[in-house]
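1. sequence-free structure coming up:
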């Protein structure tokens, strides 16, 4: 660390001192930038205040002295790093940099935050019969992390941690194990909410505004990587608005804080101890393994909106208009181009057609499909949205009444057995009345179908799924696991369906 002061002496019996606050630098590049800045400021001061009082000769020698001082700064800096490669000239700094805040330790923050972070264990004894999914005949569906968000015991984690589970447990920092109830979950954003009842007060943490997070801000990940509870890792925000091609709502924060298996569902904090995201995914090498310094978190603003719906309704009330879109090409112009319109959807009723190019919605410029999807999804049902578009060379507009997404309409708070999303199907358990009427074989019922999904035209709401790849189904979570396995191994799935009094087989093909 080095402190700099600049003193300039004129050779006319006057003494002039330019004093600035000390600048603290942690590496040689920063030191040279500061040295350059001091030279520039001193030269400007002299030219502005001394040109009329002193001769050009005096000014010449003064400049020479200042440059010599500056070059000395540079030599001292590089002397501390003799093996460093030559650097391109630094861009001039337009304002004097502020002193850099240096933390000696995050220990106090860790002590405050760790009690709010929990380990999550999801179990499902119906999965024991599938050795390809789990080894040693275990009923463990998944383990991960979570964090407490209010004094009522609500815990946020990832959907992929709990989606196959039937029963859930959470572990607190002090070793206490509590049973948890699944309130609801959202496959689209990979967010789920559990709830526990504790005889003791629980420590909870607040959300930050993730829109205010900048690249370079501190990022702190806490969780249970590889089952090692209460693990604390530190990094920075490396990127924003990352698209992992995992869904239409991709909008991840990227961080280099160490995130590994078991961190899923855990919080990403800022240096104030506020949640800025939920750790969800990492980049690892092709053989698996641990963190490579590239991790991703669902932004807190998304998490807050999704979890609020789940806590209030048991599911996410997401707006829907019924179209699919792709980015417009350079030749087409700005915006997105509609590729498909669902029959009898709000978009169809408003007169939109495949091929229309949307460039504005709700008076906002549209630049990519994810932006438009998020805008529609966050719009309350029955809201009329004006959409401006081009149809060929003609400007058009449509007033679209936002509806409720089919997956949301089919969802309802069902305790430990919420609907499951798989291959464009929303699957649920039968109600007690349906179970009595349909018989013991009815374990999985189709609640709704994605109009653009693999089951389009083959299944319909109310169908009973009996088997997948010849395996009898016990519940929607098991159906989700079997579908995922079959798609990964083959790309196609043979399903046995009962519709009314008819039973038949059909083939579903996964769609990208």
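-> Yep, it's here. Note that the structure is predicted; figures quoted are calculated from it, not measured. Numbering: from 1, shown residues only.

2. from now on I want contacts and neighbour counts done on CA atoms only, so please keep to that.
-> Noted.

3. just checking, what packs against the top strand by length along the chain?
-> Longest strand in the chain by number of residues (criterion: DSSP state E): strand 231-242. In this structure, strand 231-242 packs against strand 218-223, strand 252-255, with contacts taken as 3 or more Cα pairs under 8 Å, 6 or more residues apart in numbering; DSSP states H and E.

4. structure B:
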């Protein structure tokens, strides 16, 4: 049984998207007629030849997990209760304990089963599927179209992109398929899927590419292919083919109110999957590049405040003290616009680009700092080694209490009383916000009392006078916005652009 895509992500918030087993709200789409392009390729007369060529490499995945079932204890009923015998018989029949039963009685085991799809990529017995198809299974079988069932071992798996690589042993070479270049796909291209919908066995469906680069908030590297090819419960882990019989995607999730296909399915692109599969085969684990920064998106107001010209890039909101970015000279407030020769159009592009870069590689990072474009060279670390590193916190000192108003905020210098009142981190430095006007732009941006302004337009502030002075300076320069670096009481920072007009 497939699981929701939202359960595979960091369950920080509910997702509208589910794995191929699940269901959610869907929007009705109205089709409109458009003129046919004269040079467009017509639909194939049949997909039969293509299906016959590749079906032998598509397999069903059966995964079983053995878990301990809790013993049930019969409620302590008073002697002579009319239903005492009935309860005793009911619980004993199910392996539970009656009154006076031993607490040390052995627990029963229960098996949980799931079905999905996969495909062979190497005739020696290498099989690819979704991580959520196998989960924590301790018994995995791969079932071939001719009915052959082979036990599988896990070579490696990756929950962030929902991939798993399995190995089976066969007496003969297996039919295998190869990956194609998913970057060449265009919306409207024909594709074909083969999988195990609803446990029926190998089924073929066809459709077109609906869109590329979809972000369904299932993980940090979302870059899905959207297709109207029918993807249903049990199709997860199966291949999405182009018309040359190459795998250009791995079917992973659908948007549906019923668990059945409504023409909105999502596949991991081959360009994303192949490097991960290669790492899992070689190392048994992923080895992603790591920059050691915390980023946020650049909106129009932030772009204006930073004099970027247009909203682009990834704004550095924090730097890991032990990460590769710090010794390379990257700073909070820098906007990364290009990484290793690849343009960073928005913040979500950067994690995907960095993660796909080799560990230990020296890369050029182009940044915009105070309206100047600079290039820094960074030697990438390994993400898996740095995931538990704490975010860098700014040093601090105490300042006297002085209160002022600016931008709809009441501001005070940090003192011991305010530090206790708002439970501020001991080393947090800046100007504390003691009140937010509910009708102000600051309230709309969710600034709250107890937060601390660390910088104004990339200049450190330690007193309310520093804040008002910087704002007046910005006004005199004809600037429309002030970029605040705001920390919560725990010291976690973010950038907020506020109008100074």
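-> Yep, that arrived. Because the structure is a prediction, the values reported are computed rather than measured.

5. can you calculate the TM-score here?
-> The TM-score (TM-score structural alignment, normalised by the length of structure 2) is 0.59; 318 aligned residues with a Cα RMSD of 2.6 Å.

6. including distance to residue 396 of structure 1 and mean neighbour count, could the helices and strands packed on strand 231-242 of structure 1 go into JSON lines?
-> Shown next, in JSON lines, are those (distance: least, Cα to Cα, whole Å; neighbours: other Cα atoms under 10 Å):
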{"stretch": "strand 218-223", "distance to residue 396 of structure 1": "45", "mean neighbour count": "27"}
{"stretch": "strand 252-255", "distance to residue 396 of structure 1": "33", "mean neighbour count": "27"}
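
7. need the ones you listed in TSV (columns: distance to residue 35 of structure 1).
-> Shown next, in TSV, are these (distance: least, Cα to Cα, whole Å):
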stretch	distance to residue 35 of structure 1
strand 218-223	27
strand 252-255	32
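
8. quick one: which of these is nearest residue 345 of structure 1?
-> strand 252-255 (29.4 Å; Cα to Cα).

9. chain center to the closest one: distance?
-> 6 Å (Cα atoms, centre = their mean, to the nearest Å).

10. what's the answer for stretch 45-62 of structure 2, then?
-> That offset, for stretch 45-62 of structure 2, works out to 30 Å (Cα atoms, centre = their mean).

11. and the alignment partner in structure 1 of residue 246 of structure 2, how many neighbours?
-> Under the alignment (TM-score structural alignment), residue 246 of structure 2 maps onto residue 274 of structure 1. For residue 274 of structure 1, the count of nearby residues is 19 (other Cα atoms under 10 Å).

12. ok, the one 5 residues further on next?
-> Counted with other Cα under 10 Å, the neighbours of residue 279 of structure 1 add up to 31.

13. tell me which element it is part of?
-> Assigned by DSSP states H and E, residue 279 of structure 1 belongs to strand 275-282.

14. packing partners for that strand?
-> Using 3+ Cα pairs under 8 Å, 6+ apart, strand 275-282 of structure 1 sits against strand 154-158, strand 267-269, strand 295-299, helix 300-313.

15. residue 38 of structure 1: which of the ones you listed is closest?
-> strand 267-269 (36.8 Å).

16. what helix or strand does the counterpart of residue 153 of structure 2 in structure 1 sit in?
-> Mapped onto structure 1 by TM-score structural alignment, residue 153 of structure 2 lines up with residue 181. Per DSSP H and E, residue 181 of structure 1 falls inside strand 177-186.

17. and residue 173 of structure 2, by the same measure?
-> Counting by DSSP H and E, there is no helix or strand that carries residue 173 of structure 2.

18. wait, isn't it in contact with residue 123?
-> Yes: taking Cα atoms under 8 Å as the definition, residue 173 of structure 2 is a contact partner of residue 123 at 5.1 Å.

19. quick one: which of these two has more around it?
-> residue 123 (15 against 11).

20. can you find the partner of that one in structure 1?
-> In structure 1, residue 123 of structure 2 lands on residue 151 (TM-score structural alignment).

21. so residue 192 of structure 1 sits against residue 307, correct?
-> Yes: the criterion here is Cα under 8 Å, and residue 192 of structure 1 meets it with residue 307 at 7.3 Å.

22. element containing the residue sitting nearest the centre point of structure 2?
-> Of all residues in structure 2, the one closest to the mean position by Cα atoms, centre = their mean is residue 219, 0.8 Å from it. Using DSSP H and E, residue 219 of structure 2 sits within no helix or strand.
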